[in-house]
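> The amino acid sequence is not available; the structure is as follows:
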């Protein structure tokens, strides 16, 4: 496999400059598949990726309030309060272990290089984000109701 220089050039950070991502916060995270391929239409990869998410949650101790694995991207509402790891480490670890699982069936890059995050600012923002993640498969026309989508769920409840 070969890479051109574009794969290694410095990219502008999507992180807020000067923001403390190690603080205990809740984040809405989006991670996109490289070239927006519909790789998670393959049920083996979708299941393996979710298994990686649960294993990482167990190891790192972050809260997973809602997740949804779409054919070409992933959404999660993550609380870093219980974890000693900042958001970048959590997302980087998830991308790394899920890519290794993906390599059982395919070669190459699974994810785009960066991820997108939104700091959840208040309770209303939290519940609007939950609804957005839950409704994503319906909005995209993949199912009629959120309950029909097999790759979404709530793991931790807000206390």
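Structure received. Small disclaimer: the values here were computed from a predicted structure and weren't measured. Numbering: from 1, shown residues only.
> use CA for all of it now, contacts and neighbours both
Will do.
> mind checking the SS state of the nearest residue to residue 65 once chain neighbours are set aside?
Distances taken as C-alpha to C-alpha, 6 or more residues apart in numbering place residue 156 nearest to residue 65, at 4.9 Å, with adjacent residues excluded. Three-state call for residue 156 (DSSP: H, G, I helix; E, B strand; the rest coil): coil.
> Verify the stated contact: residue 156 with residue 67.
No - the criterion here is C-alpha atoms under 8 Å, and residue 156 misses it with residue 67 at 10.4 Å.
> still on that earlier bit, count of neighbours near the residue nearest to residue 65?
For residue 156, the count of nearby residues is 13 (other C-alpha atoms under 10 Å).
> which residues does it contact?
Residue 156 sits next to 63, 64, 65, 66 when contact means C-alpha atoms under 8 Å, 6 or more residues apart in numbering.
> adding another structure so you can compare the two:
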């Protein structure tokens, strides 16, 4: 069981640090099987980068969660995740003509050390659809990207 209060314990945001962020939809509902809805999350990733809140290194939007590898810019992790989750939920609820929570409370963040193989972490992120059996080739999955392409 996810305990969002425990996830906040010891959380530290530092500009320029690398983080792997993960969050899930409420009840792990596979909202993003609809690629159009998944693109609402992608739009928020891109908006955060345009506003210099992050530098996106790799991401994947899975049917019920996302993984996002970033270098933190002009925001805190809490501000960033609040923005992405709030704005994407609004857009998706508007498109589906629904209301209510889309995302599970909280998120998971993993701070990476500079000496870690960041490309290996990025490969792990973008290979999620392959490991989940959603596609046979990564190129067949529409909701992922990495700067090393």
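Happy to help now that I have it. None of these values were measured; they are calculated from a predicted model.
> on that earlier part again, do you know how far the residue nearest to residue 65 of the first structure is from residue 78 of the first structure?
10 Å (C-alpha to C-alpha, to the nearest Å).
> which residues touch whichever residue in the first structure pairs up with residue 121 of the second structure?
Using TM-score structural alignment, the equivalent of residue 121 of the second structure in the first structure is residue 129. Counting by C-alpha under 8 Å, 6+ apart, residue 129 of the first structure touches 28, 77.
> Look up how far residue 29 of the first structure lies from residue 129 of the first structure.
From residue 129 of the first structure to residue 29 of the first structure the distance is 10 Å (C-alpha to C-alpha).
> Just the strands from the first structure, written as ranges.
In the first structure, the strands defined using DSSP state E lie at 26-32, 63-69, 73-79, 116-119, 152-153.
> Out of those, which is closest to residue 54 of the first structure?
Across these, the minimum distance to residue 54 of the first structure, taken as C-alpha to C-alpha, is reached by strand 63-69, at 8.9 Å.
> and the direction of that closest one versus that of strand 26-32, what angle?
30 degrees (axes from the mean of the first three to the mean of the last three C-alpha atoms, to 10 degrees).
> Next, the mean deviation of strand 63-69 of the first structure compared to the second structure.
Here the mean offset of strand 63-69 of the first structure against the second structure after fitting is 0.3 Å, by mean C-alpha distance after the TM-score superposition for the first structure.
> equivalent range in the second structure for that strand?
Under the criterion TM-score structural alignment, strand 63-69 of the first structure matches residues 55-61.
> so what sits against both of residue 129 and residue 29 of the first structure?
The contact sets of residue 129 of the first structure and residue 29 overlap at residue 77 (C-alpha under 8 Å, 6+ apart).
> how far away is the residue nearest to residue 65 of the first structure from residue 109 of the first structure?
Counting by C-alpha to C-alpha, the gap from residue 156 of the first structure to residue 109 of the first structure is 30 Å.
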